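S.K.: Sequence and predicted structure below; questions after.
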Amino acid sequence: MVEEEERLAEEEEKQYEKRTVQDLTELKMRVNAPIELVRKVVKLAGFTNSMGRPRPIKLLLCLDDADIIKWYAGVGRRLLDCFCCCRNFKMVKTVVSYHLRFSCFLTLAEKHECTKRQAISYYTKDLKVANDDGVTEVHFPTEREIKMMGDKNLFDPKPVDGTLTMILVRLAVDDSSYPCLAHFCAKMDTVLYRIRLLQNRLNVDPLNEKKWVLGLSAIHESLNKKCLPLCSMHASDLLLGNITLQDIDCTQFVDVE
């Protein structure tokens, strides 16, 4: 028994030496993702319960089905992009593929008052949803796509902070007289959205280490409940995380009672 343990330890040490030499040869900097902090922020943001199991986020029930899925997809893709260079990237993929995906299913099931099984059957495991033209789209990374993701080089990803703490609520206002506030977009066919910051409803305090993750920022309180007109493309991009509020002209918010 002791000899077997020594043999396994020796093999593991050799594998570590081999990986280290390979990383140095390829001039790669390899780090480990702070997986415990990732799990903590996922829990604080409401994706999981105290037992670490997926749960619905009831604050999203007011959104359209497509917007709910896009919001989850934006968070998931940013997490994958942010930690794609890490040695333990597989653990991050599990958080996205399991915790976020099934939290999305539970949220959709809660909205339509059905079971999780019925939601999975309707949207499929790939979370397919029809757009305004009736065309089926897939926004959330599929299980196969996540599984096939490999290690990538370090780059400058968009931060996941804002995506975790903000949702866009579509207003039932039939007024398209406002131009899209995305930079360099002059489209007049817009929809009004209201920014809602989740930290006000989730007992999250970015200034309190016990109620948030140290070093992880949040959107400023002054933007809560602000209204902005966006065209369909930029509204989708903002939900999916392709753009941030830095790409929006925040000086032109609309006053809506």
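M.R.: All right, it came through fine. Residues are numbered from 1 along each chain as shown.
S.K.: C-alpha from now on. contacts and neighbour counts both.
M.R.: Fine.
S.K.: tell me which residues in the longest strand belonging to the chain are buried?
M.R.: When every strand of the chain is counted residue by residue (DSSP state E), the longest turns out to be strand 190-197. Within strand 190-197, the residues scored as buried using 16 or more other Cα atoms under 10 Å are 190, 191, 192, 193, 194, 195, 196, 197.
S.K.: tell me the secondary structure for residue 209?
M.R.: For residue 209, the assignment made with DSSP: H, G, I helix; E, B strand; the rest coil gives coil.
S.K.: Look at it and say how many residues are nearby.
M.R.: Under the neighbour criterion other Cα atoms under 10 Å, residue 209 is assigned a count of 12.
S.K.: can you give me the helices in the protein?
M.R.: Secondary structure of the chain (DSSP state H): helices at 2-25, 35-44, 65-82, 89-94, 101-112, 116-123, 143-148, 161-165, 232-240.
S.K.: this is the other structure I want to compare:
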Amino acid sequence: MPIKARKALEEEERRVEEEEEQKYAKRTVEDLTRLCMKVSAPIQLIRKAVKMSGLTNNMGRPRPISLLIAQEDTDIIKWYAGVGKRWLDFFCCCHNFRMVKTVITYHLRFSCILTLTEKHESTKREAIRHYKKDLKVLDVSGKEEVHFPTEREVKMMGDKNISDPKPVDGTLSLALVRLDSDEKSHTCIAHFYERKDTIMYSMRLLQNLLNVNPLDEVKWVKGMGAIHESLNRKCLPLCYDHIHDLYTGKITLQDIDCTSFVDVD
């Protein structure tokens, strides 16, 4: 078959497949609307998780997370953006999604701003003036690299949009502390990757900092992911691309070779 004809055939097959997917999504929305099926996000558990992880104080107001202050500004924003986007993706089909939006757009956003404020010993107004409310981070070429979900993006989410929820892993209970190490360069421990321009990070787990057993449903948040405590303070070399992907949720710890952790004195 001529190349041009084969490409035309493949294009037609792709178009038909996309149309079928769109029709299926439309029928699904119509069926769920007609049957009045409702899924509720566990708002109380979300608020408990936010409080336990240090994002809010006893009054329920945003507060800085001291563990993140030692990190680069970019990594701080990536951590918050990763948690926020995961939750928005996971709960976007819930009928009380508006309440989830409030937690993301207010508690997480302003906790991030306050963390940056405390790190630089500045005011909240100065932090907002520098990073804007969308907390945008630019790369060396001046191109936008990552940003916290904008208020416009959050507002448009959840309006009869059906999507496969992405798994919410234990990122909320994990912080990566960048280390200044004199060790020789190590290979990035992402699977099937041999890049050597890596940065050493040490893992810090929330349950160890709080001295809480994740199996204790009274003190821990039921259903909230937890990373095994054996990984606490383990050191892992990651390249710039994969630390970005880990923060933003494009990869998880399952995509990392956990047998290649490095011991750093």
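M.R.: Arrived safely, thanks for sending. What you see is a predicted model, and the numbers here were worked out from it, not measured in a lab.
S.K.: still on that earlier bit, what range in the second structure matches the longest strand of the first structure?
M.R.: Against the second structure, the aligned range for strand 190-197 of the first structure is residues 198-205 (TM-score structural alignment).
S.K.: For the residue nearest to the spatial centre of the first structure, list the residues it contacts.
M.R.: A centroid search over the first structure (Cα atoms, centre = their mean) returns residue 75, at 0.5 Å, as the residue closest to the centre. With contacts taken as Cα atoms under 8 Å, 6 or more residues apart in numbering, residue 75 of the first structure has the following neighbours: 160, 163, 164, 240, 241.
S.K.: Just give me the match in the second structure for it.
M.R.: Looking across to the second structure (by TM-score structural alignment), residue 75 of the first structure lines up with residue 83.
S.K.: Over to residue 104 of the first structure?
M.R.: Under the alignment (TM-score structural alignment), residue 104 of the first structure pairs with residue 112 in the second structure.
S.K.: can you check residue 89 of the first structure too?
M.R.: Going residue by residue (TM-score structural alignment), residue 89 of the first structure aligns to residue 97.
S.K.: I'd like the distance between its match and residue 84 of the second structure.
M.R.: Taking Cα to Cα, to the nearest Å as the criterion, residue 97 of the second structure is separated from residue 84 of the second structure by 13 Å.
S.K.: ok, the two, which is more surrounded?
M.R.: For residue 97 of the second structure versus residue 84, neighbours defined as other Cα under 10 Å are more numerous around residue 84 (23 against 19).
S.K.: any idea how far that one lies from residue 109 of the second structure?
M.R.: Residue 84 of the second structure sits at a distance of 9 Å from residue 109 of the second structure (criterion: Cα to Cα).
S.K.: and for those two, which residues touch both?
M.R.: When contacts are counted by Cα under 8 Å, 6+ apart, the set common to residue 84 of the second structure and residue 109 consists of residue 148.
S.K.: the strands in the stretch 151-257 of the first structure, which residues?
M.R.: With DSSP state E, counting those that start in this stretch, the ranges of strands along the stretch 151-257 of the first structure come out as 166-170, 190-197, 227-231.
S.K.: so residue 99 of the first structure makes contact with residue 54?
M.R.: Yes. Contact between residue 99 of the first structure and residue 54 holds when scored by Cα atoms under 8 Å: they sit 5.2 Å apart.
S.K.: tell me, what's touching those two both at once?
M.R.: Shared contacts of residue 99 of the first structure and residue 54 (Cα under 8 Å, 6+ apart): 47, 48.
S.K.: Who has more neighbours out of the two?
M.R.: When neighbours are counted by other Cα under 10 Å, residue 99 of the first structure and residue 54 differ, and residue 54 comes out ahead with 24 against 21.
S.K.: need the contact list for the more buried one.
M.R.: Counting by Cα under 8 Å, 6+ apart, residue 54 of the first structure has contacts 47, 48, 98, 99, 100, 102, 103, 106.
S.K.: closest to residue 251 of the first structure among the residues you listed?
M.R.: Sorting the contacts of residue 54 of the first structure by distance to residue 251 of the first structure puts residue 47 at the head of the list, at 32.2 Å, by Cα to Cα.
S.K.: per the alignment, the closest one corresponds to what in the second structure?
M.R.: Pairing criterion TM-score structural alignment: the partner of residue 47 of the first structure within the second structure is identified as residue 55.
S.K.: With residue 58 of the first structure instead?
M.R.: Across the two structures, residue 58 of the first structure finds its equivalent in residue 66 of the second structure, going by TM-score structural alignment.
S.K.: Next one: the residue lying closest to that match once chain neighbours are set aside relative to residue 176 of the second structure, how far apart?
M.R.: Setting aside the residues directly before and after it, residue 66 of the second structure is nearest to residue 115 in space (Cα to Cα, 6 or more residues apart in numbering), at 7.2 Å. Residue 115 of the second structure sits 15 Å away from residue 176 of the second structure, going by Cα to Cα.
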